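Participant: Next one to model:
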Amino acid sequence: MALISCPECGKEVSDRAPACIHCGYPLSSAAPYADFRPITGPNRFTVRLTARPAYPDARSRTLRALMKELGLSREQGIRLLEQARREPVPLREGLTEEEALALLEVFRRAGAPVQLVDGAVPEPPQLPSPVPGDALTFTSVVFATLTALVIWSLLSLLFTSLFG
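Facilitator: Presented below is the predicted three-dimensional model:
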C-alpha cells in the first residue's frame, strides 16, 4: 500500500482509498467499474430471474417453464425459485440476443420477473438489500418518541428540583 497526496487538501492518503479521509475528495471516479471485463461476441447475453413470482399461479407457470425450457426437475426448480427470493438467479448464460429474447418472452408469459443482461455493458452498482425485520416499524417509532418524551420530562424534573 502506497501513500499518495490528495489533489484537494494535499494530505497523504492510501492509494487504495476511494476518497480522501481528510476532505472527502473522490480519488477514483472509475472505482465501481474498475474490475469490469466486457464480454464480447454474439454469445454475451444472460437471462436472470430477479425474484420469485408473487402469485401462486405465476409460480406454478414459472416452475413449469423452468422444467420445460431448462430441463430442471421439479425439486431443482423449486430450489431455484426459493433462491430467487434472496438474489437474482441466472437462468441461462452465453446466449445470442435472439435466443435470450425468445427465452425472456417464454418466462414473461409465465409471469416470471426476468431480466436480460448484456455482458458488454457494466451493471450499475447495486445497493445492499435490506435485512428483513431490521426496519423501523410505526410502532417502534411511536415507542421511541414516547420514551424520549418521558426521559425529557424526568430530566427536566430532576434539574428543576436540583437547580430550581
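Participant: contacts, neighbours, all on C-alpha from now
Facilitator: Fine.
Participant: Count the neighbours of Leu155 for me.
Facilitator: As a burial measure, Leu155 scores 12 neighbours (other C-alpha atoms under 10 Å).
Participant: To check against the first, give me the structure of this:
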Amino acid sequence: MKKTHDKPLAQNRKASHDYHIEDTIEAGIELRGTEIKSIRRGSANLKDAYARVYRGEMYVYNMHIAPYEEGNRYNHDPLRTRKLLLKRKEIDKLQGQVQEAGYALIPLKLYIKNGFCKVLLGVGRGKKKYDKREDLKRKQMKRDVDRALKDRMQ
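Facilitator: Got it, this is the predicted structure:
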C-alpha cells in the first residue's frame, strides 16, 4: 500500500498576493531521478514559476529544484523546463482560459500523492495595486476581530 500525504513540499505563497486564483487543477510532473530526491528533501522553489502550453503540451518554467548533493554527474539543471502530465481536454480547457486577457497559469503547490510528485496549478488573474492593498486591510481587520474575540472569551 502506497503512503498518501498532501503535505506541500514547496508552496508559492506570493501567488495569492499577486493573483486572484479562480480555478485549480492537479497535474503530474515529469522528473529525473535526482530531481525527485531533491524535492523530497524540500529543495524546490516555486517563487517565479509559471506554466505555459507549447506545441500542444503543458510545461512549467523557472521552477527551481536544487541539485542533489549525492547526485555527482547525474545531477540536473536546476531551472530546466519540465513537462506537466495532463489530459488533452484539460490542456485545451486551460489554454482557452489563459488566452483571455490578464490570465496566467501559476504553480501553487508541489506535493507527493500516492508516491508521485504532483503540482497544483492555479488559473489566476493579476491583481492591481489597489486590490493588494484592500486584501491586506481585510486580512488585518479579520486578525483584529479574531484577537478581540479571543480576549473576550478569556
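Participant: Superposing both, give me the TM-score.
Facilitator: Once superposed, chain against chain, the TM-score is 0.23 (TM-score structural alignment, normalised by the length of the second structure); 56 aligned residues with a C-alpha RMSD of 4.7 Å.
Participant: What ranges does the second structure have for its strands?
Facilitator: Here the second structure has its strands, by DSSP state E, at 8-11, 19-29, 44-45, 50-54, 57-61, 64-65, 82-85, 103-113, 116-126.
Participant: Sorry, wrong one. I was asking about the first structure.
Facilitator: Under DSSP E, the first structure gives strands at 3-5, 12-14, 45-49, 89-95, 114-118.
Participant: I'd like the ones you listed laid out as TSV, including mean neighbour count and distance to Gly77 of the first structure.
Facilitator: Below are the strands of the first structure laid out as TSV (neighbours: other C-alpha atoms under 10 Å; distance: least, C-alpha to C-alpha, whole Å):
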stretch	mean neighbour count	distance to Gly77 of the first structure
strand 3-5	14	51
strand 12-14	16	47
strand 45-49	23	12
strand 89-95	17	11
strand 114-118	20	15
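Participant: So for Ser161 of the first structure, which of those strands sits nearest?
Facilitator: When the strands of the first structure are compared by C-alpha to C-alpha, strand 12-14 sits nearest Ser161 of the first structure, at 52.0 Å.
Participant: tell me which strands and helices that closest one is in contact with?
Facilitator: strand 3-5 (3 or more C-alpha pairs under 8 Å, 6 or more residues apart in numbering; DSSP states H and E).
Participant: Please indicate which of the strands of the second structure has the most neighbours on average?
Facilitator: Mean neighbour count, computed with mean count of other C-alpha atoms under 10 Å, is highest for strand 103-113 among the strands of the second structure, reaching a mean of 23.
Participant: Which elements pack onto that one?
Facilitator: On a contact count with 3+ C-alpha pairs under 8 Å, 6+ apart, strand 103-113 of the second structure meets strand 8-11, strand 50-54, helix 88-98, strand 116-126.
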